[in-house]
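> missing the sequence, but the structure's below:
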């Protein structure tokens, strides 16, 4: 990878520990709103439902508003907890408001960014909501490391749409040959990059996906030192 000059990272599940921070946010919101149910039982059903809704959102099958309401409604229904639509809307708003209060990053995040920052230009490409992603990065002290931050909302489409990657390259004054994408989603990050001719490194942190010859796979961020 001697020609690489630009390193593009995904944010959630790649640098920013979404699951841990999300769980803590729900704990705060549930306590504030006096939601009388077992939090762990809720989270157990919410996590896959959230992933399902994000896939629908990525595929333009639900709106941002439908995602924020629908994932909560389906999760509460799954645990047979009766809750009003008004309270669901309140929880949805407070969840987004408080999410950036928690700043857990994956192990090795600052070490690898410090290692990379003097060798490459670092950028973010994220499908997350624009107003939330900047707050996350600021509160977790990630902002200073990155030159360009590209959100899908600013492009109008979401990864793996090629428009997102082409827009990101243009903003960063980069090209496919001197750039690499690092992320946790095979479909959105890895195949999205590969489909436009950009190499990619897959963050297989749970070590639950078989490796492939079409991309490099790592199980921890510090493994990037072997390649970059």
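Now that the structure is in, tell me what you want to look at. Everything numeric in this text was worked out from a predicted model, so none of it was measured.
> contacts, neighbours, all on C-alpha from now
Noted.
> how near is the residue lying closest to residue 127 once chain neighbours are set aside to residue 24?
Spatial nearest neighbour of residue 127, excluding adjacent residues (C-alpha to C-alpha, 6 or more residues apart in numbering): residue 152 at 4.9 Å. Separation of residue 152 from residue 24 (C-alpha to C-alpha, to the nearest Å): 26 Å.
> quick one, which of the two is more surrounded?
Neighbour totals were compared for residue 152 and residue 24, and residue 152 leads with 23 against 17 (other C-alpha atoms under 10 Å).
> determine the longest helix present in this structure.
helix 39-58 (DSSP state H).
> just want the angle from the next helix or strand after it to helix 39-58.
Toward the C-terminus, helix 39-58 is succeeded by helix 64-78 as the next helix or strand (DSSP states H and E). If you take axes from the mean of the first three to the mean of the last three C-alpha atoms, to 10 degrees, helix 64-78 sits at 150 degrees to helix 39-58.
> list of residues touching helix 64-78?
With contacts defined as C-alpha atoms under 8 Å, 6 or more residues apart in numbering, helix 64-78 is touched by 42, 45-46, 49-50, 53-54, 57, 82-83, 88-89, 92.
> make CSV out of those residues and add distance to residue 8 and neighbour count.
Formatted as CSV, these follow (distance: C-alpha to C-alpha, whole Å; neighbours: other C-alpha atoms under 10 Å):
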residue, distance to residue 8, neighbour count
42, 34, 18
45, 32, 17
46, 29, 20
49, 28, 19
50, 25, 19
53, 25, 20
54, 21, 20
57, 22, 18
82, 43, 9
83, 41, 12
88, 35, 18
89, 34, 16
92, 30, 20
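> pick out the most distant pair among those.
57 and 82 (25.6 Å; C-alpha to C-alpha).
> which residues are in contact with the residue nearest to residue 127?
Here residue 152 is in contact with 125-130, 158-159, 164 (C-alpha under 8 Å, 6+ apart).
> now secondary structure and distance to residue 100 too, for the residues you listed, in a markdown table please.
Shown next, in a markdown table, are these (DSSP: H, G, I helix; E, B strand; the rest coil; distance: C-alpha to C-alpha, whole Å):
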| residue | secondary structure | distance to residue 100 |
| --- | --- | --- |
| 125 | strand | 18 |
| 126 | strand | 15 |
| 127 | coil | 16 |
| 128 | coil | 12 |
| 129 | coil | 12 |
| 130 | helix | 12 |
| 158 | coil | 22 |
| 159 | coil | 22 |
| 164 | helix | 24 |
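> got another one to weigh against that:
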């Protein structure tokens, strides 16, 4: 398969293996947001979720996450903060997220085939209870050799320490591992910080990164393209789109 020098693959959960952008239809249908705006708001919220300092915040997890929606809407629309709309978005997301958290058959098949050739580790940021609920809901445990939740560690992505912990779990070196995720600021920056062999950014919506954003080694539009990337990862050093 051409993965002789790749010893392990780390994969993010939210928006990498599963899609958690359930509120888009609400924003489009009830509030007449343009599809592009709704997608941008959803993407911004996911980034805020992945970066949230819930351990340091004096707010409850509910208030903190309502604030994420409020900020994302305000940043995207350039309007005054709308706490009530943010609450509606959050509670809809919360009530439906576990129902939508399933791995597609294509993703299951891909993970099954990959695991025959290289160890797989699920690496996800977030509050322990929240992330463990997601993991249980999508029944992804059988597809991984190990699962690491950031909320259970001293530091989360993009801190190098959590990547080193993952390497120790699998008995591999950082330079032999690949990180796959949808968030530049945590998944990709973290992989770069830890000196991993390669980083693969899942860019589903064709987002153009800001100039100061971390630069991944590879860019794909679907996690299903991962096997092809891994086949060539030792032979194509430049960024592929």
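Cool, the structure landed. As the structure is a computational prediction, the values presented were derived from the model and not from experiment.
> what do we get in structure 2 for the residue nearest to residue 127 of structure 1?
Under the alignment (TM-score structural alignment), residue 152 of structure 1 pairs with residue 150 of structure 2.
> and that match, how far from residue 169 of structure 2?
14 Å.
> also residue 62 of structure 2?
Relative to residue 169 of structure 2, and taking C-alpha to C-alpha, residue 62 of structure 2 is found at 32 Å.
> coming back round to it: buried members of the contacts of residue 152 of structure 1 into ChimeraX, please.
Filtering the contacts of residue 152 of structure 1 down to the buried ones (16 or more other C-alpha atoms under 10 Å) takes a single ChimeraX command:
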select :125,126,127,128,158,159,164
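> which of the contacts of residue 152 of structure 1 does structure 2 keep?
Of the contacts of residue 152 of structure 1, the ones still in contact in structure 2 (both residues aligned by TM-score structural alignment, their matches' C-alpha atoms under 8 Å) are 125-130, 158-159, 164.
> just give me the closest of these to residue 190 of structure 1.
residue 159 (9.8 Å).
> pretty sure residue 118 of structure 2 sits against residue 10.
No: Residue 118 of structure 2 is beyond contact range of residue 10, at 10.5 Å (criterion: C-alpha atoms under 8 Å).
> any idea what residue 175 of structure 1 aligns with in structure 2?
By TM-score structural alignment, residue 175 of structure 1 lines up with residue 173 in structure 2.
> and its match, how close does it get to residue 8 of structure 2?
9 Å.
> what of residue 42 of structure 2?
Distance from residue 42 of structure 2 to residue 8 of structure 2, counting by C-alpha to C-alpha: 30 Å.
> with residue 68 of structure 2 instead?
Applying C-alpha to C-alpha to residue 68 of structure 2 and residue 8 of structure 2 gives a distance of 33 Å.
> same question for residue 222 of structure 2.
Noted for residue 222 of structure 2: a distance of 19 Å to residue 8 of structure 2, by C-alpha to C-alpha.
> those two - which one has more neighbours?
residue 8 (27 against 17).
> so what corresponds to that one in structure 1?
Match for residue 8 of structure 2 (TM-score structural alignment): residue 6.
> give the contact list for that match.
120-123, 174, 178-180.
> now, the residues you listed that are in strands?
Residues of the contacts of residue 6 of structure 1 located in strands (DSSP state E): 121-123, 179-180.
> pretty sure residue 42 of structure 1 sits against residue 50.
No: judged on C-alpha under 8 Å, residue 42 of structure 1 makes no contact with residue 50 at a distance of 11.7 Å.
> any shared contact partners between those two?
Jointly contacting residue 42 of structure 1 and residue 50 under the rule C-alpha under 8 Å, 6+ apart is no residue at all.
> closest to residue 145 of structure 1 out of the ones in strands among the contacts of residue 6 of structure 1?
Among those, and counting by C-alpha to C-alpha, the member closest to residue 145 of structure 1 is residue 122, at 6.7 Å.
> so the closest one touches residue 142, yeah?
No: applying C-alpha under 8 Å as the test, residue 122 of structure 1 and residue 142 come out as separate, 11.0 Å apart.
> so who does the residue nearest in space to the middle of structure 1 touch?
Nearest to the mean C-alpha position of structure 1, by C-alpha atoms, centre = their mean, lies residue 12 at 2.4 Å. Shown in contact with residue 12 of structure 1 (C-alpha under 8 Å, 6+ apart): 18, 126, 128.
> quick check: closest non-adjacent residue to the residue lying farthest from the centre of structure 2.
Centroid-distance maximum for structure 2: residue 80 at 28.8 Å, with C-alpha atoms, centre = their mean. Distances taken as C-alpha to C-alpha, 6+ apart place residue 74 nearest to residue 80 of structure 2, at 6.3 Å, with adjacent residues excluded.
> kindly report the same for residue 207 of structure 1.
Leaving aside its chain neighbours, residue 207 of structure 1 sits nearest to residue 219 (6.2 Å; criterion: C-alpha to C-alpha, 6+ apart).
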